[in-house]
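1. what's the 3D shape of this:
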Amino acid sequence: MTIKEPSKKIVIVGGVALGAGAAAKARRMDENAEIIMIERGPYVSFANCGLPYYLGDEITDRDALLLNTPESLKSRFNIDVRVLEEAVELDRAKKLLTVRKVDSGEQYQLPYDKLVLAMGAKPIIPPLPGIGLSGVFSLRTVPDVDQIKAWVSSQNAKRAVVIGAGFIGLETVENLASIGVEVTLVEKAPQVLPPFDPEMTALALRELDKMGAEVILGDGIASFEGVNRATTVTLESGRKLEADMFLLGIGVRPENGLAKQAGLELGTAGALQVNEYLQTSDPDIYSGGDMAEIIHLVDGQRRWIPLAGPANKQGRVIGVNVCGGQEKFLGAQGTSIVRVGKATLATTGFAEKTARALGLNFFTSYNTAGHHAGYYPGAKDMTIKLMVENPSGRLLGAEVAGREGVDKRVDVLATAIAAHMTVSDIAALDLAYAPPFSAAKDPVIMAAMAAENVQHGVIDVVHSIDDLPAEDVNVLDVRRDDEVIEGMLPGAINIPLDELRDRVGELDASKHWIVYCRSGQRSYFATQLLKRVGFPHVYNLSGGYIVQEMKQEVLSRQQQDEAGHSKEHVAAR
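-> Next up is the predicted model:
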């Protein structure tokens, strides 16, 4: 059999989702291409999203994290994988890559026809005093988690400070707590999970409390102290925290050193500019994943969205296009989900604060419902927040917080955003129903119907009892007597919904009334009743008592932290 000459040389710098995916797809497209992967670390394809769960022994098999090895990629796809080699210089004119062997420092030049930059992102390590001391870690790679696990064992670590309350930070807190480590979580922003709107993080705060984790918000780190290893971190407020180990989860930034050296065009976030085919400003160089800006599906603008899902899909697109294809990557919308204890929080599209910062014309709507039929045992509350464009009703974003079924609902809403659906379209969806799985009106349907009522003016809503002038407003609580024992909003009077028709004469129809119940559904019924009997100024409190509790919980936590920081500043002086 005659061996064909390679059709082209494809060089891929970096592995994991983007690089390994591009290599495998390129081989499926072209059997004769020479495909070479360069990887600075010892592992070319691993599940970095699984690292916190390996740290906490929820994943017990370390090898399960290694999705592909150089040997498996060679035997299955005939890909030449070179680990512990680093691309240090790129000559675009000559189409030459200078590669350095990590162990020996030896360098060689590697020509290419098509080049893929898939180095991803690197952890943010601020240049703070003491940050280079042993005992200060980041969690990004398999060697990172190996070092952390070895440190926990060798140092018998019992106390940890996790810095950064994003997705990885919270997953790290949960998994350290699960192996008996006492954790303090520090976040410079005034909330955990900064991509979410603040009130939607209340459930995460409750779960962190149950884990025994101390949460410090609105405070950054200033320095680390220690002799042979870090033993103390000093916060910007002056507060000092002692621990056996410190984990940085401040965030990541694109690994763009090689791209900058080669003069490739960068976007505002420092990530590479790529077109719809994922070509950089050099048409023979492709990139994506954590290294590149992509189209955001909500508004069509280019943004940096460093998530594993889009990166995997982009690897496939690049694999096609380096072999002569013309496949487009349409974009992403930041769909994310995280587990914190027994709670799950998910988001897709724009948060309210993002839509507001962009100056969009929109409204928000909340709805809380059980994740399956209420009469079937075990139904758990799920709160859905929708961001809806005015006047079209198009869904711009959604956030979901609950204990069960959150993943299903956020995926439906993510699909709706990608399809440019309105809340009326979503309310009309035909979703699966059986009592163990959902209600006849799924929480997604209920949330869309509530938003549809707002859009069409069926109901007037407010989001706080402070939204209207206090002198003009009365507040009506239509919950049952047994529910108001939990507490009432300031100044509210209680008439249960089932008694309202007979007791409406007790209310002054000339006043403005804000009506609320537990979740917003019964108060919707109440507002409609009051309007029909001649009350002209009636408003439903969106999300009801549940959302007000969430807002107050987060606000109280922020105020406690602010008070604590002030005391620390005084003590430091």
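2. Going by C-alpha atoms from here, please, whenever you check contacts or count neighbours.
-> Will do.
3. From the contact counts, what lies against the longest helix along the chain?
-> Once the chain is assigned using DSSP state H, the helix that runs over the most residues is helix 544-572. Applying 3 or more Cα pairs under 8 Å, 6 or more residues apart in numbering; DSSP states H and E, we find helix 544-572 packed against helix 202-211, strand 214-217.
4. Present these as CSV; the columns should include distance to Val186.
-> Listed next are these as CSV, based on distance: least, Cα to Cα, whole Å:
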stretch, distance to Val186
helix 202-211, 12
strand 214-217, 5
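5. Put together JSON lines for those, with mean neighbour count and distance to Arg159 on each row.
-> Below are the helices and strands packed on helix 544-572 laid out as JSON lines (neighbours: other Cα atoms under 10 Å; distance: least, Cα to Cα, whole Å):
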{"stretch": "helix 202-211", "mean neighbour count": "19", "distance to Arg159": "13"}
{"stretch": "strand 214-217", "mean neighbour count": "21", "distance to Arg159": "11"}
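6. For the comparison step, fold the sequence that follows:
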Amino acid sequence: MKVAVIGCTHAGTAAIVETAKRYPEAEITVYERNDNISFLSCGIALYVGGVVKDAQGLFYSSPEKMKELGVKMHMLHDVTDIDIENHTLHVRDLQTDEQREDTFDKLIITTGSWPIVPKFEGVDLNNILLCKNYNHSNTIIEKAKDATNIVVIGAGYIGIELVEAFEESGKHVTLVDMEDRIMPKYLDPEFTAPVEASFQERGVKLALGEKVERFEGTDGNVSAVVTNKGRYDADLVILCIGFKPNTELFQGQLEMLDNGAIKVDAYMRASHPDVMAAGDCCSVLYNPTGEQVYIPLATNAVRMGTIAACNLTENRMRSLGTQGTSGIKIYEHHIASTGLTEAAAEQLGMNVATSTLVDTYRPTFMPTAEPLTLKVVYEADTRRILGAQLASTIDLTPAINTMSVCIQNNMTMDELAVVDFFFQPHFNKPWNYLNAVALQTWNEAH
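-> Alright, predicted model coming up:
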């Protein structure tokens, strides 16, 4: 069996390792545009900020490790054309420009995503950078050394983490986003407002609710970012606007979402029986709504890559979908979320209710008892849990993994109120905060 894999970051690495282990007789050939694999881009801000001293620690595999598994690794090779029906592909060696054709019996598409770059006027000026891969991270660090004014465009997780890293490095930082607050996809306003206040206390300029119109430059280098509401000096600009799936190669051959994400079933099989897809290039079942959506996350990618390999020849392992569970630490704020926010649910026209608990996480007779804020979003009629958000000055974020399981299993607030959780004064109260946030709604309803 000839297995071709296109792309080798999170989903690709997981799929290749599982394929090599599960099908020892298979001939596995990997085509990767870059000169490295398995880079944890979520660690870029830690690298930029000096928390991670050696970027090599952000790689969890290598072409050499793959070759030890008997995999044929073709680094710096670009697949330029593919005929899925006839099981053929054309590839170009980016170093020699040599081109050749290859065939496959099974295809695993793990081409990932790429940053969205709108066609702003002046976007081709020097020192306007992307933040996605290892080479980007090195360029950002090198350019930031001589930069005084840094503008980050995009207030999602990556942008927020970079702002913190730059501010702590002594830079003058401006954060621009067309939304009126930070991290709107993941959190409701009561969770984002404290982080915004922390940024402002440290001198970060928040240019929120502003649309970038153009970049201005001097001698070919960026000098300012101009929005519909202001002008901001910039020696360095980082674009963190979002991501799109890398799937142009498969247009017209596989079913896709409107944004180009390849549609897959619960076994990671695309619309052609010999094609699997996983990771940031494809759709995923979003359990709170039951819809196929695009959620590029490393956790989804690794899980989907493994599942795709398991089902390469027959359906063995079924994906359970995702809640889009994620977490972030900014200064003293430890925050995590899963599922729908209240704002997102309302935008979808869903009839939801919420329960918010503001409390200490453990008894006040303990030496410290830091506060927490926990919010749960649920269907008003059925009381089915749809989402949750948690914030504290200490790390309580693992509790959101529990809430993810609750959503996964269609639990209701009434059930969460009486779920069995342990009690120990070092960690919680006799009524765990996950019980308590649900119990207060039960009291209101009954």
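7. tilt between the longest helix of the first structure and helix 202-211?
-> Relative orientation of helix 544-572 of the first structure versus helix 202-211 (axes from the mean of the first three to the mean of the last three Cα atoms, to 10 degrees): 60 degrees.
8. For helix 544-572 of the first structure, buried residues please.
-> Applying a neighbour-count criterion of 16 or more other Cα atoms under 10 Å, one finds 544-551, 553-555, 557-558, 561-562, 565, 568 buried in helix 544-572 of the first structure.
9. what's near enough to touch the residue mapped onto Trp151 of the first structure from the second structure?
-> Under the alignment by TM-score structural alignment, Trp151 of the first structure pairs with Lys143 in the second structure. Lys143 of the second structure sits next to 127, 236 when contact means Cα atoms under 8 Å, 6 or more residues apart in numbering.
10. now do Asp177 of the second structure
-> 153-155, 207-211.
11. Just give me the closest of the residues you listed to Ala436 of the second structure.
-> Distances from Ala436 of the second structure to the contacts of Asp177 of the second structure, taken as Cα to Cα, are shortest for Ala155 (31.9 Å).
12. Now do the strands in the stretch 451-573 of the first structure.
-> 461-462, 473-477, 492-494, 512-516, 538-541 (DSSP state E, counting those that start in this stretch).
13. May I have the secondary structure class of the residue lying closest to Gln558 of the first structure once chain neighbours are set aside?
-> Once flanking residues are discounted, Gln558 of the first structure sits nearest to Pro190: 6.3 Å by Cα to Cα, 6 or more residues apart in numbering. Here Pro190 of the first structure is recorded as coil under DSSP: H, G, I helix; E, B strand; the rest coil.
14. Pro190 of the first structure -> the second structure?
-> In the second structure, the residue paired with Pro190 of the first structure according to TM-score structural alignment is Asp180.
15. Hmm, that match is touching Leu208, no?
-> Yes. Counting by Cα atoms under 8 Å, Asp180 of the second structure does reach Leu208; the two are 4.9 Å apart.
16. ok, the equivalent of Leu206 of the second structure over in the first structure - contacts?
-> Under the alignment (TM-score structural alignment), Leu206 of the second structure maps onto Val215 of the first structure. By Cα under 8 Å, 6+ apart, the residues touching Val215 of the first structure are 184-187, 208.
17. if I look at Val215 of the first structure, how far off is Pro190 of the first structure?
-> In this view, Val215 of the first structure and Pro190 of the first structure are 11 Å apart by Cα to Cα, to the nearest Å.
18. for Arg303 of the first structure, same thing?
-> 24 Å.
19. neighbours of Met421 of the first structure, just the number please.
-> 17 (other Cα atoms under 10 Å).
20. gap between it and Val181 of the first structure?
-> With distances taken as Cα to Cα, Met421 of the first structure is found 46 Å from Val181 of the first structure.
21. residue contacts, the counterpart of Tyr23 of the second structure in the first structure?
-> Here Tyr23 of the second structure is matched to Asp30 in the first structure, going by TM-score structural alignment. By Cα under 8 Å, 6+ apart, the contact set of Asp30 of the first structure is Cys323.
22. now do Gly43 of the second structure
-> Gly43 of the second structure neighbours (Cα under 8 Å, 6+ apart): 52, 58.
23. And it, what's its match in the first structure?
-> Gly43 of the second structure maps onto Gly50 in the first structure, with residues paired by TM-score structural alignment.
24. do the same with Arg318 of the second structure
-> Using TM-score structural alignment, the partner of Arg318 of the second structure in the first structure is Lys328.
25. sec struct for that match, please.
-> What three-state DSSP gives for Lys328 of the first structure is coil.
26. In contact with it, which residues?
-> If you count contacts by Cα under 8 Å, 6+ apart, Lys328 of the first structure has them with 276-278, 317.
27. Perfect, I'm done here.
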